[in-house]
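Trainee: Predicted coordinates and the sequence they were generated for:
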Amino acid sequence: MVVFIVYGFRIFSDTKSVDALIKHPLGFPPMEFPTGNEFSRARWELGKKLFNDSILSIDKTISCGSCHYPHLAFSDSVALSPGVFKRAGVRNAPSLANIGYHPYFLREGSVPTIEMQVLVPIQEHNEFNHNIVDIARELDKDSIYVKMSLEAYNRRPDPFVISRALANYERTFMSGNSRYDQYTFQGKKKALNPTEKKGMKLFFSERLKCVNCHGGFNFTNYAIENNGLSEKYEDPGRFRLTLDSIDYAKFKVPSLRNVELTAPYMHKGQFATLEEVIEHYNKGGKNHPQKSELIQPLNLTEKEKSELLAFLKTLTDYDFVTNKNWR
């Protein structure tokens, strides 16, 4: 019998136990699964298979897992992940850790549910460039997929099954066992060293105001903002959804959990290192009409930059990124 250890509890690979897969970390609210797509092990298994199957792409070369790697907190290591036929990507692949807690999806927050978000990479020209109806027809010819689909949703493979199963699987990507969590929620006072504690104090200070954007259990307020990344933007951001000039070049504030592993950073992957990110905010960003008023020079010393960097690295959840359930 294979046994996996996750957040202190055990998952037995030959049981139908679901508690371990959906147990939320300490300090987190329970994960909500929508009516009609409640969690089950059968749905999770189907979603996992689909997530890693290149059948979703038109040329059968890439899958969801081609741009969202478990060891990188379900992000990618390149600025722009290539799509089918080696077409250039248009945005940096964000981490999917704790994605089920987000109130909306995509960089501009234009999609309200994970089930709907799944459709975007499938049909995007520079990603999978496929049609979910055609994918369903292909899956319906596969006896394994038919069996798994009937067990999970009591229906043969169709767009409903594909989108629901992928969303069901992704909602279990809960990450909350970093050294910061161990220190804050688990009473392990030796989990952080003195330098990291100083960085944490800086991060939560009124002086830096990092938590005004990166607060809460998931280190994001999910707001749509402009962070002064550039004076000019090719990507219109939220404007693509609203067509309101006030939303031009605004993007969703990302979570900082596992940020050490999710380089390169920003919506185009412009920054290769966390040091560059810290320096960007230390200078107060570049001038742009929509830049958030919260983005102001931080005036950090070199020592304070090192302390802040050390703290950000404590947000890495190694149990999550090495969890064998994703493999």
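Mentor: Now that the structure is in, tell me what you want to look at.
Trainee: from here on, contacts and neighbour counts on C-alpha atoms
Mentor: Will do.
Trainee: Show me the strands in this protein, by range?
Mentor: Under the criterion DSSP state E, the chain carries strands at the ranges 3-6, 9-12, 224-225, 251-252.
Trainee: Gln296 is nearest to which of those?
Mentor: Of all the strands of the chain, the one in closest proximity to Gln296, counting by C-alpha to C-alpha, is strand 224-225 (13.8 Å).
Trainee: try this one next to it:
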Amino acid sequence: MQAIVYIGCEKSKLGIISKEPQLMEIPVGFPSMSIPEDNTFTTERWQLGKKLFYDKKLSLNNTISCGSCHRQEFAFSDSLAFSPGDLGAMGVSNVPALANIGYHPYYLRGGSVPTLEMQVLVPVQEHNEFNMEILDLAERLKQDSTYSVMALKAYKRELDPFVITRAIACFERSLISGNSRFDQYYYQNKKNALTANELNGMNLFFSEKTNCSGCHRDFNFTNYSFENNGLYLQYADSGRMRFTHVESDRDKFKVPTLRNIALTAPYMHDGSLKNLEAVIEHYNSGGVNHPNKSVLLKPLHLSAQEKQDLIAFLKTLSDDNFIRDKRFKNE
């Protein structure tokens, strides 16, 4: 059973849920979520954000929406290495999952965007994604009287860039995933939720031998740091350095969550590893000796059984309820 936490404990940082708190269920073991004061959670804002999230009018030629690349069955990620944008223009980075995105302290692979509201602007104005100017988008959407009514109801102002970015962020914050079999075992005390092999894999994951939890830790299985994992010696994308211009940030990317990891293939910032087996083999090898490679990475010398057990554990992080939740479907 999930506990419902009303977000509003720290008024200076957190929003207040006044209606239908079931839209923002906080699972057992999860902390409260920080929400900007200018975008406190309401049902009206959530409804507007959901409508925008699935509307193809956000793209220049009405061909894609946020939901085209962030698909619920893949934990709001995609099954492609690079997802096509408006009129098939190819994206430049593997689409990250949006599960628990409201807990992230910054956004994009290089961490260059500080808030979820600001992140919304990136795909809207990116030429390879929606290819729209946000002011033009607001004018387009205002022609739809439904949007005008919903904007006034939700934010007490006409539909404009402020409303668009905040409504979508409001909806995305509700994409909370915390009812996997791991959660049932670890947080809900259902000791029969995991098999012996899965438990072996869990113990291996948290062991000093693998040190997986050195980066993939806490309730969201990430420490949100920027790391190089020795995937290549030379990268097509310089990662965080594009934002900081600091050489020690070259080819470093934000550590992703492992929640629903079995649903979000292919893997890595460029989608170059097709399955979990390939991911485990990469980390088992220790990666190539890139000058900025994390000091935590080293050859693991895993046995065939240990590899199987580790993959079995990672699959327990899948939340079937989340990917089937009718509240989030495009209906």
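Mentor: Good, I have the coordinates. Everything numeric here is computed off the predicted structure, so don't read it as measured data.
Trainee: before we move on, back to that, now the strands of the first structure in a markdown table, please, with extra columns for mean neighbour count.
Mentor: Rendered in a markdown table, the data for the strands of the first structure read as follows (neighbours: other C-alpha atoms under 10 Å):
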| stretch | mean neighbour count |
| --- | --- |
| strand 3-6 | 14 |
| strand 9-12 | 15 |
| strand 224-225 | 21 |
| strand 251-252 | 23 |
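Trainee: Out of the ones you listed, which is closest to Phe173 of the first structure?
Mentor: Between Phe173 of the first structure and the strands of the first structure, the tightest spacing by C-alpha to C-alpha is seen for strand 3-6, at 11.7 Å.
Trainee: Give me the residues contacting the closest one.
Mentor: 10-13, 20, 319-320, 323-325 (C-alpha atoms under 8 Å, 6 or more residues apart in numbering).
Trainee: would JSON lines of those residues with distance to Thr61 of the first structure be doable?
Mentor: Listed next are those as JSON lines, based on distance: C-alpha to C-alpha, whole Å:
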{"residue": "Arg10", "distance to Thr61 of the first structure": "34"}
{"residue": "Ile11", "distance to Thr61 of the first structure": "32"}
{"residue": "Phe12", "distance to Thr61 of the first structure": "32"}
{"residue": "Ser13", "distance to Thr61 of the first structure": "29"}
{"residue": "Ala20", "distance to Thr61 of the first structure": "33"}
{"residue": "Asp319", "distance to Thr61 of the first structure": "29"}
{"residue": "Phe320", "distance to Thr61 of the first structure": "27"}
{"residue": "Asn323", "distance to Thr61 of the first structure": "25"}
{"residue": "Lys324", "distance to Thr61 of the first structure": "24"}
{"residue": "Asn325", "distance to Thr61 of the first structure": "23"}
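Trainee: which of the residues you listed are buried?
Mentor: The neighbour-count test (16 or more other C-alpha atoms under 10 Å) marks 11, 20, 319-320 as buried among the contacts of strand 3-6 of the first structure.
Trainee: nearest to Asp235 of the first structure, of those?
Mentor: Using C-alpha to C-alpha, Phe320 is the member of these that sits closest to Asp235 of the first structure, with 31.8 Å.
Trainee: quick one: what's aligned to that closest one in the second structure?
Mentor: In the superposition onto the second structure, Phe320 of the first structure corresponds to Phe322 when matched by TM-score structural alignment.
Trainee: quick one, what contacts the residue nearest to that match when sequence neighbours are not counted?
Mentor: For Phe322 of the second structure, the nearest residue in space outside its immediate sequence neighbours is Ser177; the separation is 5.8 Å by C-alpha to C-alpha, 6 or more residues apart in numbering. Contacts for Ser177 of the second structure (C-alpha under 8 Å, 6+ apart) come out as 27, 99-100, 259, 319, 322.
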